[in-house]
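Asker: make a model of this:
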Amino acid sequence: MPRGEAGAHAETYLDANATEPLRPAAREAAIAAFDLPGNPSSVHAAGRAARRLLETAREQVAARFGARPAGVVFTAGGTEANALALHGLGAGRRLLVGATEHPSVWAAARAVAGEAVVTVPVRSDGQADLEALAALLARPAAPPALVCLMAANNETGVLHPLAEAAALCRAHGALLHVDAVQAAGRVPVSLAALGADSLALSGHKLGGPKGAGALLLRPGLDPAPLVPGGGQERGRRGGTEPLPAIAGLAAAAAEALPERAAALAALRDRLEEGVRALAPEARIVGAAAPRLPNTSCILLPGVPAETQVIALDLTGVRVSAGAACSSGKVARSPVLEAMGLGAAAGEAIRVSLPWNAGGASVERFLAAWGAMRERLRRRAA
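Answerer: Got it, this is the predicted structure:
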């Protein structure tokens, strides 16, 4: 059994897209950083040691995700990285935001542009509609745009065609910001290879500690800070850097390799095959599109997502519905509504396998989900 996998009668954690279990290497790196007393901005020996650790982490993150160290801005997490990109790069530009973007992107976009934010629609499979994007970018006499498209959707796992979107943006003088929070470490992600202008990361989605993220910038971009202060992060983000969380982020990034994707995809496929066998009426949302290897969005017609999440939680199986950043609320999913599911958008749960998942986790989920579905059928009869 992989390290950390829940046993048959213990908690079964299947909510990795909310936060991954902490990787041992990330824990060790964070603890070692806690033992450094210096402030990275201090010039004495202790400060210089902290600075070396900070810049080593910056170099590791840059190398891992196709950026230059000077283009890595450490933040408190993915939400702040998204906000810094939109506030710092969106001024004077039209904001074109994917219909299924994370709430943090939508909130930042509305703070910058209000009701002038333009939605980029998605197809029924959840992928961005590139024809619609091209038409929006080609509008005559319109200011240049900042386009926001996530690499992978947090609810369905659907991957957007980012290389094609980046080419469209370049052809029309637009910038492309990519929220890669869910994709990083699960599928190949590179700022340079994608052709994007900025890219957001979150440490705890990689298996690092909570409290650190990063915004990666292509050369030539220098967004104004959201948090002004001292000269930290080349003046792009004031405040003393959270060194333990940053060290843990870098260590987690080094271990979160897409090579694990095939094993996770096999577990996901086994889970989805089991769901279909137990309940032919169930639907795997986004199954027709390329997806993250660890994510299944399972729709059970007629059963509210909240009912499913609570019923599974009572058996020790931890899943979720919608975005984890919505203050614990379970409501109809805007992502699934954008995909045309209507009232059924409130009937889907998200199962996201963590890095240390194994077959026992899948079997435990199927047993609990199948029993839940059977109880509900009997009750409705």
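Asker: hey, let's count contacts and neighbours off CA atoms from now on
Answerer: OK.
Asker: in the stretch 51-200 of the chain, which spans are strands?
Answerer: For the stretch 51-200 of the chain, the strands defined by DSSP state E, counting those that start in this stretch occupy 72-75, 94-98, 118-120, 145-148, 175-179, 198-202.
Asker: and residue 369, which of those strands is closest to it?
Answerer: strand 198-202 (30.1 Å; Cα to Cα).
Asker: got the angle for that closest one vs strand 175-179?
Answerer: Here strand 198-202 points in a direction 10 degrees away from that of strand 175-179 (axes from the mean of the first three to the mean of the last three Cα atoms, to 10 degrees).
Asker: so residue 16 makes contact with residue 352?
Answerer: Yes: applying Cα atoms under 8 Å, one finds residue 16 in contact with residue 352, separated by 5.2 Å.
Asker: the two - which one has more neighbours?
Answerer: Between residue 16 and residue 352, residue 352 has the larger neighbour count (other Cα atoms under 10 Å), namely 30 against 26.
Asker: the more buried one: what's it in contact with?
Answerer: Neighbouring residues of residue 352 by Cα atoms under 8 Å, 6 or more residues apart in numbering: 14-17, 294-296, 319.
Asker: what's the spacing between it and residue 322?
Answerer: Distance, residue 352 to residue 322, using Cα to Cα, to the nearest Å: 12 Å.
Asker: residue 350 is in what secondary structure piece?
Answerer: Taking DSSP states H and E as the criterion, residue 350 maps to strand 348-352.
Asker: what's the burial count for residue 32?
Answerer: 14.
Asker: in space, what's closest to it - neighbours in sequence excluded?
Answerer: Spatially, and ignoring its direct neighbours in sequence, residue 32 is nearest to residue 244 (7.6 Å; Cα to Cα, 6 or more residues apart in numbering).
Asker: could you dump the contacts of residue 352 into TSV with distance to residue 369 and secondary structure added?
Answerer: Below are the contacts of residue 352 laid out as TSV (distance: Cα to Cα, whole Å; DSSP: H, G, I helix; E, B strand; the rest coil):
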residue	distance to residue 369	secondary structure
14	13	coil
15	15	strand
16	18	coil
17	19	coil
294	18	coil
295	16	strand
296	13	strand
319	11	coil
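Asker: show me which of these is closest to residue 144.
Answerer: Closest to residue 144, out of all of the contacts of residue 352 and judged by Cα to Cα, is residue 17, at 33.0 Å.
Asker: pretty sure the closest one sits against residue 205.
Answerer: Yes: the criterion here is Cα under 8 Å, and residue 17 meets it with residue 205 at 6.6 Å.
Asker: for the comparison step, fold the sequence that follows:
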Amino acid sequence: MGKIIYLDHAATTYLDPKVKKAMEPYERECYGNPNSVHSAGRKMLLAVDQARKNVADFLNCTTREIVFTSGATESNNFALRGVIKAYQANGVKNPEIITTPIEHPSIFKTCQDLKKDGVGIKYLPIDQEGIINLKSLFKLVSSATVLVTVMYVNNEIGTIEPIREIGKIIKKINETRKLPIIFHTDGVQAAQYLTCDVDYLHVDLLSLSGHKVHGPQGIGALYVRKNTPLKAIQTGGDQEYGLRAGTLNVAGIVGFSKALEIASRSKSENANKISRARDWMIKKLIAEIPNIRIIGPQGNKRIPSNIYFRARGILGSDVVFMMDNNAKIAISTGSACSAGAAEPSLVLLALGLDAQKAKEGVRVTLDKNNTPLELKVFINSLKKIIKEIGSQ
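Answerer: As a prediction, the model looks like this:
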């Protein structure tokens, strides 16, 4: 089997060799529980403390505001369910969440689940590029609103939402409220390319995931601003300041912090390089494949790595299958967490596409190590495959 050209980096990224090297001692040589009082445990705790500092530096916050989790899905569930639980404990009987209709499944489905328990869910309107209407936020807020959750970068179409502007609006609204509205963002797709300075963004909660930044799978974090109302959603030990029970994944935590350290150093350089490759590919797609329609914003309103398109009249799943089977090129139809679902993309439906067109989406996501040759092979292979499918 030949080498696969991997163009699905929004789903997961390879483990950086430097990250792997940083993790190795904690997978093979050091194996104490960081909650144990003996020397082996204390050594592991020191590693966790240093990693926590690295993550805090990445977010420009204190170490006490970092809670390690198993990844973005847990962080997002923790943020939503934990805030609702805290406000209900504070006497709020019918709390409301304001979100968007194009969130990651771990937000969208959690909101749907909470709705069954009486939590009100309101959706911010979006334009054809997936960008929210800021003015509508003022209209949707009510006395029952306790949480606003908007993802920083859409995982399917790459839209960058105006998180800082949302944060400023919420901060202004909170000046006249007894119980503040909490602002959460899923920052998973943004971490490699955009600032995640929590004070700059004016967020109270921010989710991160290791495997989206060339770190290990199974590790993530939730930033929790000091004094944010948040209750634990699972019971057990007193790890993570009593907020998240369970033995800490030390090797994963060390690897995650190393990945963020590397991403922070090369963020601007990688963003510029990958943006140029993305723009070149979009121009080639439009110029050389007549049936291609690019979905989402252009330029700096789109994450550098993302290209999302539909080939008119052709199922995205067919394109993905044939690119993999015939050309050994890995791409996707959208969120890896929704892969296998036969339903149209909820994101594309929210953008106003009909059910058939919403099945035609294809996502390509680039990385710093994708070569110009690989991108040319992709364009040429896509042209052949779309022509082949179209002739059937």
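Asker: rewinding a little: common neighbours of residue 16 and residue 352 of the first structure, please.
Answerer: Common contacts of residue 16 of the first structure and residue 352 (Cα under 8 Å, 6+ apart): none found.
Asker: contact partners for residue 92 of the second structure?
Answerer: With contacts defined as Cα under 8 Å, 6+ apart, residue 92 of the second structure is in contact with residue 144.
Asker: what's the spacing between it and residue 388 of the second structure?
Answerer: Distance of residue 92 of the second structure to residue 388 of the second structure, computed by Cα to Cα: 58 Å.
Asker: repeat that for residue 270 of the second structure.
Answerer: Relative to residue 388 of the second structure, residue 270 of the second structure is positioned 35 Å away (criterion: Cα to Cα).
Asker: who's more crowded, these two?
Answerer: residue 270 (18 against 11).
Asker: count the neighbours of the residue nearest to that one when sequence neighbours are not counted for me.
Answerer: In space, and not counting its chain neighbours, residue 270 of the second structure is closest to residue 368: 6.1 Å by Cα to Cα, 6+ apart. By other Cα under 10 Å, 13 other residues sit near residue 368 of the second structure.
Asker: likewise the one 4 residues further on?
Answerer: Using other Cα under 10 Å, residue 372 of the second structure has 12 neighbouring residues.
Asker: in the first structure, what residue corresponds to residue 201 of the second structure?
Answerer: Here residue 201 of the second structure is matched to residue 194 in the first structure, going by TM-score structural alignment.
Asker: contact partners for that match?
Answerer: When contacts are counted by Cα under 8 Å, 6+ apart, residue 194 of the first structure touches 162-163, 166.
Asker: show the contacting residues for residue 253 of the second structure.
Answerer: Contacts of residue 253 of the second structure (Cα under 8 Å, 6+ apart): 48, 51, 68, 219-220.
Asker: possible to save those as JSON lines with distance to residue 276 of the second structure?
Answerer: Shown next, in JSON lines, are the contacts of residue 253 of the second structure (distance: Cα to Cα, whole Å):
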{"residue": "48", "distance to residue 276 of the second structure": "37"}
{"residue": "51", "distance to residue 276 of the second structure": "33"}
{"residue": "68", "distance to residue 276 of the second structure": "34"}
{"residue": "219", "distance to residue 276 of the second structure": "31"}
{"residue": "220", "distance to residue 276 of the second structure": "29"}
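Asker: rewinding a little: residue 17 and residue 205 of the first structure: who's more crowded?
Answerer: Higher neighbour count among residue 17 of the first structure and residue 205: residue 205, with 30 against 27, using other Cα under 10 Å.
Asker: now do the more buried one against residue 12 of the first structure, distance only.
Answerer: 18 Å.
Asker: likewise for residue 119 of the first structure?
Answerer: 37 Å.
Asker: for residue 39 of the first structure, same thing?
Answerer: Look at residue 39 of the first structure and residue 12 of the first structure: by Cα to Cα, they are 39 Å apart.
Asker: circling back to that earlier point, neighbour count for residue 119 and residue 12 of the first structure, which is higher?
Answerer: Neighbour totals were compared for residue 119 of the first structure and residue 12, and residue 12 leads with 25 against 19 (other Cα under 10 Å).
Asker: and the more buried one, what's its match in the second structure?
Answerer: Match for residue 12 of the first structure (TM-score structural alignment): residue 5.
Asker: spit out the contact partners of its match.
Answerer: Going by Cα under 8 Å, 6+ apart, residue 5 of the second structure touches 328-330, 374.
Asker: ok, and the most crowded of those?
Answerer: residue 329 (23 neighbours).
Asker: just give me the match in the first structure for that residue.
Answerer: Per TM-score structural alignment, residue 329 of the second structure is aligned with residue 317.
Asker: which one is that match nearest to, not counting chain neighbours?
Answerer: Closest residue to residue 317 of the first structure apart from its sequence neighbours, by Cα to Cα, 6+ apart: residue 12 at 4.8 Å.
Asker: overlap in contacts, residue 17 and residue 205 of the first structure.
Answerer: residue 182.
Asker: now residue 7 of the second structure: how far from residue 333 of the second structure?
Answerer: Plainly put, residue 7 of the second structure is 12 Å away from residue 333 of the second structure if you go by Cα to Cα.
Asker: the more surrounded of those two?
Answerer: Using other Cα under 10 Å, the more surrounded residue of residue 7 of the second structure and residue 333 is residue 333, with 26 against 23.
Asker: nearest residue to that one in space, please, no chain neighbours.
Answerer: Nearest to residue 333 of the second structure is residue 362, by Cα to Cα, 6+ apart, at 4.3 Å.
Asker: run through the neighbouring helices and strands of the lengthiest helix in the first structure.
Answerer: With secondary structure taken from DSSP state H, the first structure has its longest helix at helix 359-380. Contact here means 3 or more Cα pairs under 8 Å, 6 or more residues apart in numbering; DSSP states H and E; on that basis helix 359-380 of the first structure packs against strand 12-13, helix 261-278, helix 305-314, strand 317-318.
Asker: this completes my enquiry, with thanks.
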